[in-house]
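Chemist: structure for this input, please:
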Amino acid sequence: MTQVADEVLEVTTDGSASGNGETTEAPTAVINRRGEVVPFDASRISVALQKAFLATEGQAAGSSARVRELVDEMTRTVVETLVRRSLAGSGSSGRPVAVEEVQDQVELVLMRSGEHAVARSYILYREEHARARRERDAATPSVESVRQLSVRTTDGTLVPLDRDRVAAVVAEACAGLPTVDPDAVVTEAMRTLYDGVGEVELAQALVLAARTKVEVDPDYTYVSARLLMDMLRTEALSHVLGERTLATAPQMAQLYPRYLKGYVTKGIELGMLDPRLAEFDLDKLGQAIEAGRDGQFTFLGLQTLYDRYFLHEHGVRYELPQAFFLRVAMGLALNEEHKEERAIEFYRLISSFDFMCSTPTLFNAGTTRPQLSSCFLTTVSDDLSGIFQSIKDNAMLAKYSGGLGNDWTPVRGIGAHIKGTNGQSQGVVPFLKIANDTAVAVNQGGKRKGAVCAYLETWHIDVEEFLELRKNTGDERRRTHDMNTANWVPDLFMQRVAAGGTWTLFSPDETPDLHDLYGAAFAERYAEYEAMAERGELRVHRQVNAVDLWRKMLTALFETGHPWITFKDPCNLRSPQQHVGVVHSSNLCTEITLNTNADEVAVCNLGSINLAAHTTADGLDVERLRRTVRTAVRMLDNVIDLNLYTIPQAENANQQHRPVGLGLMGFQDALFALRLPYSSEEAVQFADTSMEQISYAAIEASSDLAAERGSYRSFDGSLWSRGVLPIDSLELLRESRGGDVDLDTSTTLDWAPLREKVQRQGMRNSNVMAIAPTATISNIVGVAQSIEPMYRNLFVKSNMSGDFTVVNASLVRDLAERGLWDEVMVSDLKYFDGSLGAIDRVPADLQALYATAFEVDPSWLLRSAARRQKWIDQAQSLNLYVSSPNGRKLDNLYRTAWQLGLKTTYYLRSSSATHVEKSTLRGTDGKLNAVSAGTPAAAPSAGVPTQGGAAAAAGGVAAAVAASPAAAVSTSPSPLVVLPETAAAEEASRYSAEYAAACSIENGEDCEACQ
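Modeler: Below is the predicted model of the structure:
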């Protein structure tokens, strides 16, 4: 493939971008390999692409109309991308683009066009020539080493480039990382510089240079983060101390205490920090700061904090990472008797990444608007004023970062009588549309999208319309494209499906008590209403086949990702608080199960243990875990008293019951440390025993807090007060179902003493555990989110901070030890979407250990989740991954989830046709807002599933049913309802660009309200 890569160089500026006479605006200049700024020539791109096809497909490609059209289109695409990059944050004239940037875009466009063979040859050719250049440069002095450059300071002055400081900053960023090469970072950065480069551009070039190497060595993510940290230090220190301040990482040990005082003073002057923070002994707290912990961030983690968490004045950040953690710690210790000691304890816990508070707590703790709670659950009443009051409440709760779960079941259905007007109701859907638009409008100050989930019970007369809310077809006035939805399914419905029976839909204004009933009481009353309907005593009702409705539920889930399947009876039968109310819904992310009514809006306060930090190759560090849990529960309990409540019903409920939700993240990382494949009995057992340890420690911590501070007000009569712990409540569900719960109930700890302690001392919190998705805080900590399997071993992660290269560092270490980590392996991982399964030279043990989410049979996810659920008093956000979904698989999956006693499920994830950019990931990584605030957000990767697109699938299950009625669900009694598994469904499953990807698999923008 002679002289292909190096054809993409610079000559003249003619603007030509294609061979058909069309022109496209081009960048003004290119920085060549000698560091010279020269005019841009788009025709070189076209020539390089043509030669790439010739080298791969032979001389016939030269006369192929298809190839010529492809080359023209690809050239235009590359030039348009380069124009955007050139202009971003650099004024109207644009900045020069580097040769490597041009070649990176050529690779990207080849892969996005599906020309994988051409692109793979191009990648390997580039690497070959890069290696040759490195060997040549090693033998002779490089141009970069002698080239003289000037830097333009912020006041416009030109000064010589301080190469010694550049080298020192990079060397410091690489310290302690033996596999990275600081000289390579400097050399790469120097290639992109030009005479007169700005200070900000210089700093950005260093970050970008390190970032381009992340896919080859994951440790470069730390180098990138530390180089970004160098810029942030200058920004924050200069802003707080009032003079331009440059500081190295070691110097921060002395500077942080002085900076902390100035930071608190400035934050209070700006009206952002609670004035009570100044009452702390700041000298004592300053001495407790662990400055070295600034170096533990990944690039994704630090960029995320910069973009959305650090306090700023008109875009200029004045909050550094350790001040951020200390601000949160002080904010949670305000009411403590020994507040400095507690603040230091809290600070050390979160800054060590052993535990992390939820996003609302991180956003707002220690500020003048301390809305610290994560989740709010409401019940909407059946009258116009109540409906619109609920929508107003949604807006007020979402304003300061709360995620919402709305129970809409009480609202009367279509055709129901309206006494005030003597008319007929239009049902619940028009009001859901308003709630949807409210969530879009209230976007939490631009920090992240407002988010809400609407719940409806399966017997509601509007349930079939509810299933269609997320479709991209039909009346737009009855669609809610931005709202999450979930079915609230009674056990009786699942039993009718299994029996092939009928199911009757009612309007809640005629059957109001069904809303508050569950278990045997619900089944008895429901049968009475069915008898009344048969006698003509009810105005609005409709009978359907239970299996047909179940099929529609799964079809909607398959096509749109919604509504999710959640189960009413286990949520209520196992609720510690069933003596004072009913659980009518879950929350935005399906892990919270708290009572709601007209006077109480349920509130939950979340935080997550980093399980990976407590796991080594020898197993779980139980003592460290117990210490973490005790401090974490105290922090979560403090949230309740310090919280800013935007509506009185939320404060009433939180003060009455004091629920918290302690969860976990990094489960997959813990399995890597233990060398356990996700698809193994040992992993299921670890899920069981690790959650048992957390459960025991959390319940004990809450009970000990009750001994210190008093039990929550509604403790008497709760399951706790009766000595019924979460593990014991499983028997209540088993009894209600006549023994139909398939779950191992074994234990490894002695629970009798804890039962006695809880009855004697009480509980500080009505609920203690819930496993949230941790979509954002896991990014900050740098571990796999929540209980999720590894999505891909190499992929591009998209979130509000841009696109980031994610590489499984554990896999890279293992492959490197066996001599298998090289450029070809990187290329193969891209080609096979981050999966090892098709790469023959990878040993079987590593293929099993590093199997990705869609390679793990979803039954393993269910089994592990069920073993955790027996210890949890609330629920868990459980995503289910299905590589090629069809009717039979989905039916079996959700029937199994119910039989295992799970309370809720979350997103159905289905693999897409293309998952990651299969060419180089260099240059796609992040927005770098910290150093180019004017740069627009990077578009999601073509291969990354994005919100909502599932409805565009080629027919999906519904099309298969229409095409093949014979394949529809059988109505005969059967333990397994068989949904269609036709060729059409299989084709749709294979080729749909995105199935059920409503939240974006690797990103949590829409569900991070629970983080």
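
Chemist: make it CA atoms for all contacts and neighbour counts henceforth
Modeler: Will do.

Chemist: list the buried residues for the biggest helix by length in the chain?
Modeler: Taking DSSP state H as the criterion, the chain has its longest helix at helix 681-709. If you call a residue buried by 16 or more other Cα atoms under 10 Å, then helix 681-709 has these buried ones: 683-684, 686-707.

Chemist: now do stretch 739-746
Modeler: residue 741.

Chemist: that stretch: end-to-end distance?
Modeler: 16 Å (Cα to Cα, to the nearest Å).

Chemist: how about residues contacting it?
Modeler: 727, 733, 734, 866, 867, 870, 899, 900, 901 (Cα atoms under 8 Å, 6 or more residues apart in numbering).

Chemist: how much distance is there from the longest helix of the chain to the middle of the chain?
Modeler: Centre-to-centre, helix 681-709 and its host chain are 25 Å apart (Cα atoms, centre = their mean, to the nearest Å).

Chemist: just to revisit the earlier point, pick out the most distant pair among the contacts of stretch 739-746.
Modeler: 727 and 899 (16.7 Å; Cα to Cα).

Chemist: I figured residue 611 hits residue 668, correct?
Modeler: No. Taking Cα atoms under 8 Å as the definition, residue 611 is not a contact partner of residue 668, at 9.0 Å.

Chemist: need the strands for the stretch 501-650 of the chain, in chain order.
Modeler: Assigned by DSSP state E, counting those that start in this stretch, the stretch 501-650 of the chain shows strands spanning 502-506, 541-545, 564-567, 602-610, 615-616, 619-620.

Chemist: err, the stretch 201-350 of the chain, not the other one
Modeler: According to DSSP E, counting those that start in this stretch, the strands that the stretch 201-350 of the chain contains are 312-313, 316-317.

Chemist: ok, which of the strands of the stretch 501-650 of the chain comes nearest residue 627?
Modeler: Among the strands of the stretch 501-650 of the chain, strand 602-610 comes nearest to residue 627, with 11.2 Å by Cα to Cα.

Chemist: now the angle from that closest one to helix 681-709?
Modeler: 120 degrees (axes from the mean of the first three to the mean of the last three Cα atoms, to 10 degrees).

Chemist: please determine how far residue 446 is located from residue 985.
Modeler: Applying Cα to Cα, the value for residue 446 to residue 985 is 40 Å.

Chemist: helices of the stretch 201-350 of the chain, start to end?
Modeler: Per DSSP state H, counting those that start in this stretch, the stretch 201-350 of the chain carries helices over the ranges 220-241, 252-269, 282-288, 299-308, 321-332, 339-351.

Chemist: which helix or strand lies directly C-terminal to the last one?
Modeler: Scanning forward in sequence from helix 339-351 by DSSP states H and E, the next helix or strand is strand 355-357.

Chemist: would you do the same for the sequence below? I want to compare the two.
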Amino acid sequence: MAISHGVSETRFGAYSAGNGSRPADLTFQVIRRNRTLSPFDPSKIAVAMTKAFVAVEGSSAATSARVRDIVERRCVSVVEALTRHADAQRALHIEEIQDQVELALMRGGHHKVARAYVLYREERARLRRESGAEETTPGVATSTVRFRTATGELRTIDQGHLGLVIDDACDGLDGVSAVSVLDETLRNIYDGITADELSLAPILAARTLVETEPNYAYVSARLLLERLRAEVLSGIHGQEVEARPADMTRHYVDYFPLFVARGIDTGLLDPELARFDLHRLASALRPERDLAFRYLGLQTLYDRYLLHNDGVRLELPQTFFMRVAMGLALREVDREARAIEFYELLSSFDFMCSTPTLFNSGTPRAQLSSCFLTTVPDDLDGIFKSVKDNALLAKYSGGLGNDWSRVRGLGSYIRGTNGRSQGVVPFLKVANDTAVAVNQGGKRKGAVCAYLETWHIDIEDFLDLRKNTGDDRRRTHDMNTANWIPDLFMQRVEEDGDWTLFSPDEVPDLHDLYGRAFAERYVQHEIRAERGEVTVHKRVKAVDLWRRMLTMLFETGHPWITFKDPCNLRSPQQHTGVIHSSNLCTEITLNTSDSEVAVCNLGSVNLANHISGGGIDRARLANTVRTAVRMLDNVIDINFYTIPEARRSNLRHRPVGLGIMGFQDALHMLRVPYASEAAIRFADESMEFLSYEAIAASSDLAVERGSYGSFNGSLWQRGILPIDSLALLDASREGRLECDRSSRLDWSSLRERVQTQGIRNSNLLAIAPTATISNICGVSQSIEPSYRNLFVKSNMSGEFTEVNEYLVQDLKSRGLWDEVMVGDLKYFDGSLGPIDRVPEDLKQLYMTAFEVDCAWLIEAAARRQKWIDQAQSLNLYVARPNGRQLDTLYRLAWRRGLKTTYYLRSQAATHVEKSTLTRTDGKLNAVAVAAAQTVSAIEAVTAPACSIDNPDCEACQ
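Modeler: Presented below is the predicted three-dimensional model:
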């Protein structure tokens, strides 16, 4: 029976016509099996789905309103999946569309219908083979297939040249097949394909094979590199240039001075770069390091970091690193020598600067700092100046942390108007909208985090800011929020005591107090409130407010939990001011005031690159840290400051934030499970080494350049190092700090060295999220456990299949890496736990983030925290959070002396494409059929906090 399915024009017309969320001029084409093109018609998807329902439920399904509604909703999901990252450069293959239809049916819980659809596809493929209508061999098929040049000329595709390019990309890589990449490439080309599409086709072909062999990520990167070389070199030379890998040493030397000249001419580079010895620098470039990129890293670099003029890239990867190095060496005596030293560190991936430094180093507006911390005053001029400062700081890629605790609360008296205040929330709404409007130069979204102390009368409204219900004028959907919690509050929670909320205009001294001084004065204000001497106040049960904090954290992912007293009591700079908040990513803890905006200058050591012989390579780490500290210190002097308060603060105190990434990679290399005492010891040991070398490097730099301006009176000057400052926190808590204080190195001599020589930087260590720079380096993010062993990572550059290469190596060595294992990993969302044939030792070693008990993450973080003068971006992973569990975890974090925590990650719907759970012969993998009954339950899990790789999340970018 013929089926006519009236697909809603309003639901699908936007996609086929290029309206809705897609660019207006964007249409999609489908590559048929005969290599011809036809327009993408979503209604055909609806017909195919309806036929599958008819096969299962009978002919009545064709006219069923229920089936019609299901089909329409599933079709929408298919079209969204197909077009999410599509553009005019790529046509969709018909098999790709059918894979997405199968996936949509399974995700919708229609497993029998999905199976019927799979069987229908198999039957159609069999009939095509028997009738001789199956696709011809790739070599024959392309003999008449042509591509269209930029001028519109049609030329025959040179399959031999295409094969040569793919051979180059596969050269020297184990487990990859140039033939497989070529076959997949030819399957996705058609007559009349554009030259741009043709250059993209092998990249996407190799990408589809990553799930079977991680080395295909390098193949994809090398193919993208080929495309990038052609774009850059042809643009620089003004004519088409073809560059084989073997020719790149010569090309780099010839091209580098032309790049600098072009960059200066177009206003993209600082003219001062032309004063370097460009031939010396060009000779120091290492083209072979281009091959170290994985696809995600190079695509991220291509999309977001490489300088471009009218959309045409001017930079190749090694010139990008050299440009950054030159920008950081501008004020060195031997600029060329230092630039080469900095370049070596960056291009080897031993160390990577933060994103703003990579964006702007060597440019006319070299704003190189990552985050800025401000405190907002309690007057209208000051509030709106703070909002303006946010805009100016965000314009050049700065993230923002604002302390709002001084702004008077709802109902407080306004003397100037004889009225009552609307509280802090309306101003937070203004700050939220400003962050959206100023989007960091078009490179990433503006990002801000608002901090409020727990005693503020508006704290309950503050907790609700990210809710999706209620008055939208009192919601800040785009702003991060964080609780700034004093120890006294946590003690009241532990004691099940009461807690009093105040408006800061009536208790202004609380803002600048911490530790015992805060506790004493707070109790005095409570007595004043009981006497009626405080107008605006409210008494609540401390544990009730705590539970509400955790409830909002679970439901909205905000506000984050951060602790005021550990940040201040362990601060080396407590003699010059007070820390009123952390930053956007909760790793920076610096003083702020009306006259000083704190600035953090970040970079991260790639810990995985410093593992050898079963442990940390101390000599290599010391060399890396010494150079990295110098680079970060240079940022302070070179930096372009958009407001004077930031310049004043940064030059006076000279803080930097050196962190780590690749911690999980290092554990894999050492064969240490994350959930183990050995991992906690390694976290302790590695951070002690890093801390020791960073302090030593900064102290030696002080001999050359002088100590920072406010050194006298600091903890450094008093001989109190970060490990020693634990005693100050413990004293404030009257001996109740539960924290390991062991050490391995000779800290006595280092104390004496710092006191004698001084130190160049007020603050040295902070562990940032490193989401994007770790992608560039191809290692795990920051201190995070593995998210999945196999998953699809989504970010601003698209979607990327990520496979744990360490796991694949282990499975190969035991004869367990095959297509069934790939299918099992896909189905079980990258987890080894449910896969019976995987040995227990590998299950322990390759536990994923949601399988590792969060207490292990907190214990490892506590060991690191004793060595860190600032803080760390600590995400917590809880698959299905509940109140009791969160209460236990966050109390543990406080008891262990952690300064801050970051996102609460909860289990998201799967990112792995289950639609390809088939064997090579096209038949369903047994695991797919057996497991299909529970797919919908897994897919139904949602992420109330922040799911991984959210393109809108600062931590994920």
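
Chemist: TM-score for these two?
Modeler: Here the TM-score for the pair of chains, by TM-score structural alignment, normalised by the length of the second structure, is 0.91; 924 aligned residues with a Cα RMSD of 3.0 Å.

Chemist: before we move on, back to that, tabulate the helices of the stretch 201-350 of the first structure (CSV), appending mean neighbour count and distance to residue 143 of the first structure.
Modeler: Converted to CSV, the helices of the stretch 201-350 of the first structure look like this (neighbours: other Cα atoms under 10 Å; distance: least, Cα to Cα, whole Å):
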stretch, mean neighbour count, distance to residue 143 of the first structure
helix 220-241, 23, 24
helix 252-269, 19, 35
helix 282-288, 16, 46
helix 299-308, 24, 30
helix 321-332, 25, 38
helix 339-351, 21, 43
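
Chemist: out of the ones you listed, which gets nearest to residue 656 of the first structure?
Modeler: Nearest to residue 656 of the first structure, of these and by Cα to Cα, is helix 321-332 at 19.9 Å.

Chemist: which bit of the second structure covers that closest one?
Modeler: Using TM-score structural alignment, helix 321-332 of the first structure lines up with residues 317-328 of the second structure.

Chemist: next: stretch 497-513 of the first structure.
Modeler: Against the second structure, stretch 497-513 of the first structure falls on residues 493-509 (TM-score structural alignment).

Chemist: mind listing what's buried along the matching stretch?
Modeler: 493, 499, 500, 501, 502, 503, 504, 505, 506, 507.

Chemist: and the two most separated of those?
Modeler: The span of these, defined through Cα to Cα, is set by 493 and 505 at 25.4 Å.

Chemist: those helices in the stretch 401-550 of the second structure, which residues are they?
Modeler: Using DSSP H, counting those that start in this stretch, helices in the stretch 401-550 of the second structure cover 425-437, 459-463, 487-495, 515-530, 542-556.

Chemist: want to try TSV for these, with distance to residue 950 of the second structure as columns?
Modeler: Output for the helices of the stretch 401-550 of the second structure, formatted as TSV (distance: least, Cα to Cα, whole Å):
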stretch	distance to residue 950 of the second structure
helix 425-437	17
helix 459-463	22
helix 487-495	32
helix 515-530	37
helix 542-556	14
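
Chemist: tell me which of the ones you listed lies nearest to residue 189 of the second structure.
Modeler: helix 425-437 (40.1 Å).

Chemist: which residues of the first structure does the closest one align to?
Modeler: Counting by TM-score structural alignment, helix 425-437 of the second structure pairs with residues 429-441 of the first structure.

Chemist: can you list the buried residues in the matching stretch?
Modeler: Buried, per 16+ other Cα under 10 Å, within stretch 429-441 of the first structure: 429, 431, 432, 433, 435, 436, 438, 439, 440.

Chemist: after superposition, how close is it to the second structure?
Modeler: Superposed on the second structure, stretch 429-441 of the first structure shows a mean distance to its aligned partners of 0.5 Å (mean Cα distance after the TM-score superposition for the first structure).

Chemist: contact partners of that stretch?
Modeler: So stretch 429-441 of the first structure is contacted by 387, 391, 394-395, 398, 449-452, 454, 462, 465-466, 477-483 (Cα under 8 Å, 6+ apart).

Chemist: going by neighbour count, which of those residues are buried?
Modeler: Of the contacts of stretch 429-441 of the first structure, these count as buried by 16+ other Cα under 10 Å: 387, 391, 394-395, 398, 449-452, 454, 462, 466, 478-483.

Chemist: about what we covered before: and of the strands of the stretch 501-650 of the first structure, who's closest to residue 81 of the first structure?
Modeler: strand 564-567 (38.0 Å).

Chemist: start and end residues in the second structure for that closest one, please.
Modeler: Strand 564-567 of the first structure corresponds to residues 560-563 in the second structure, going by TM-score structural alignment.

Chemist: who's in contact with that stretch?
Modeler: With Cα under 8 Å, 6+ apart, stretch 560-563 of the second structure has contacts from 481-487, 553, 586, 890, 894, 898-904.

Chemist: again, only using 10 Å
Modeler: By Cα atoms under 10 Å, 6 or more residues apart in numbering, the list of residues contacting stretch 560-563 of the second structure from outside reads 449, 451, 453, 463, 480-487, 490, 549-550, 552-553, 581-582, 585-586, 890, 893-894, 897-904.

Chemist: corresponding residue for residue 798 of the second structure in the first structure?
Modeler: Looks like residue 798 of the second structure aligns to residue 802 there (TM-score structural alignment).

Chemist: same question but for residue 354 of the second structure, I mixed them up
Modeler: Counting by TM-score structural alignment, the partner of residue 354 of the second structure is residue 358.

Chemist: quickly note the distance from its match to residue 685 of the first structure.
Modeler: Taking Cα to Cα as the measure, residue 358 of the first structure falls 28 Å from residue 685 of the first structure.

Chemist: same question, residue 65 of the first structure
Modeler: Taken as Cα to Cα, the span from residue 65 of the first structure to residue 685 of the first structure is 59 Å.

Chemist: next: residue 1007 of the first structure.
Modeler: Residue 1007 of the first structure is 28 Å from residue 685 of the first structure, by Cα to Cα.

Chemist: how many other residues sit next to residue 413 of the second structure?
Modeler: 19 (other Cα atoms under 10 Å).

Chemist: that one pairs with which position in the first structure?
Modeler: Using TM-score structural alignment, the equivalent of residue 413 of the second structure in the first structure is residue 417.

Chemist: ok, now residue 789 of the second structure?
Modeler: Match for residue 789 of the second structure (TM-score structural alignment): residue 793.

Chemist: go on, residue 685 of the second structure?
Modeler: So, by TM-score structural alignment, residue 685 of the second structure is matched to residue 689.

Chemist: which stretch of helix or strand covers the residue nearest to that match when sequence neighbours are not counted?
Modeler: Nearest non-adjacent residue to residue 689 of the first structure, counting by Cα to Cα, 6 or more residues apart in numbering: residue 748, 7.3 Å away. Residue 748 of the first structure belongs to no helix or strand when elements are defined using DSSP H and E.
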